[in-house]
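Participant: Just a sequence and a predicted model for now, questions to come.
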Amino acid sequence: MSRVCELTGKGPMVGNNVSHANNKTKRRFLPNLQDVTLGSDILDRRFTLRVSSAAMRSVDHRGGLDAYLAKAKDDELSPKALKIKKDIAKAQATA
């Protein structure tokens, strides 16, 4: 399972551990990913996504999964999230 947020595209970063003696060794900074079940009001369904904590705050701030995906850029979303976004857009067009 890849360590990439399905909504923001946030992934691991690289950096250095720096000791007191200023020795540097490579390390990875991993995003805080959680398996979360988010609900869509328009589709009346629930989806399980692997999302970072920052993305969960953004979803809450924008007013839910539907509003977040409406404003999200397609290149940041995972294929699963992109399919949800297209299903929501289709449901809004028919309603």
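Facilitator: Here it is on my side, so go on.

Participant: For the rest of this, base every contact and every neighbour count on C-alpha atoms.
Facilitator: Noted.

Participant: Do you have the strands of the chain handy? List them.
Facilitator: In the chain, the segments counted as strands under DSSP state E are 13-18, 24-29, 33-40, 45-52.

Participant: Deepest in the core, which of these is it.
Facilitator: strand 45-52 (a mean of 16; mean count of other C-alpha atoms under 10 Å).

Participant: could you say what helices and strands that strand packs with?
Facilitator: When contacts are defined as 3 or more C-alpha pairs under 8 Å, 6 or more residues apart in numbering; DSSP states H and E, strand 45-52 sits against strand 33-40.

Participant: Hey, what's the angle from the strand it packs on to strand 45-52? Just curious.
Facilitator: Strand 33-40 runs at 150 degrees relative to strand 45-52, counting by axes from the mean of the first three to the mean of the last three C-alpha atoms, to 10 degrees.

Participant: Which elements pack onto strand 33-40?
Facilitator: Using 3+ C-alpha pairs under 8 Å, 6+ apart, strand 33-40 sits against strand 45-52, helix 65-71.

Participant: now these in CSV, with distance to K10?
Facilitator: Converted to CSV, the helices and strands packed on strand 33-40 look like this (distance: least, C-alpha to C-alpha, whole Å):
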stretch, distance to K10
strand 45-52, 8
helix 65-71, 16
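
Participant: try this one side by side with the last:
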Amino acid sequence: MTRRCELSGKTVQVGNNVSHANNKTKRRFLPNLQVTSVLSDALGLPVRLRLTPRAIRTIEHNGGIDSYLLETNDSQLSPEMKTLKKRVRIAKAKREKQAA
């Protein structure tokens, strides 16, 4: 698996360790990825994602993964999130059809 947030796309950055003598050596800054289960109301089951804490807060701020995906433009989503958005849209339409 790549070290990449599935929602925001945050990935590994590269920089330098700088010693007191100003010697520079390459290093990597890894993102703070958390494996979380986000409950999807439309699908009726939790979805496991590797997200940064910032992405988790964004989902909570927007009222859940379903509303976040449906409000976000497709050009801003990763391919995995586009497929999840499609599954959510289909499940939501199916539930509305059954309720009517």
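Facilitator: Ah, there it is. Since the model is a prediction, treat every value here as computed from it, not as a measurement.

Participant: about what we covered before: next, format the strands of the first structure as CSV and append distance to T94 of the first structure.
Facilitator: Formatted as CSV, the strands of the first structure follow (distance: least, C-alpha to C-alpha, whole Å):
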stretch, distance to T94 of the first structure
strand 13-18, 42
strand 24-29, 43
strand 33-40, 16
strand 45-52, 17
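
Participant: L7 of the first structure is nearest to which of those?
Facilitator: strand 45-52 (6.5 Å; C-alpha to C-alpha).

Participant: from the chain's centre, how far out does the closest one sit?
Facilitator: 9 Å (C-alpha atoms, centre = their mean, to the nearest Å).

Participant: out of the strands of the first structure, nearest to Q92 of the first structure?
Facilitator: strand 33-40 (12.0 Å).

Participant: Please work out which residues of the second structure line up with that closest one.
Facilitator: Counting by TM-score structural alignment, strand 33-40 of the first structure falls onto residues 33-40 of the second structure.

Participant: and the angle for the helix ranked longest in the first structure with strand 45-52?
Facilitator: Ranked by residue count and defined by DSSP state H, the top helix of the first structure is helix 79-94. For helix 79-94 of the first structure against strand 45-52, the angle by the same axes, to 10 degrees is 140 degrees.

Participant: name the helices or strands packed onto helix 79-94 of the first structure?
Facilitator: Counting by 3+ C-alpha pairs under 8 Å, 6+ apart, helix 79-94 of the first structure packs on helix 65-71.

Participant: you'd agree Q92 of the first structure is up against I42?
Facilitator: Yes - between Q92 of the first structure and I42 there is a contact under C-alpha atoms under 8 Å: 7.4 Å.

Participant: Quick check on these two: which one has the bigger neighbour count.
Facilitator: The neighbour count for Q92 of the first structure versus I42, taken as other C-alpha atoms under 10 Å, is higher for I42 (14 against 11).

Participant: isn't that one right up against T94?
Facilitator: No - assessed by C-alpha under 8 Å, I42 of the first structure is found out of contact with T94, at 11.2 Å.

Participant: Can you give me the end-to-end span of stretch 33-53 of the first structure?
Facilitator: Start-to-end span of stretch 33-53 of the first structure (C-alpha to C-alpha, to the nearest Å) is 6 Å.
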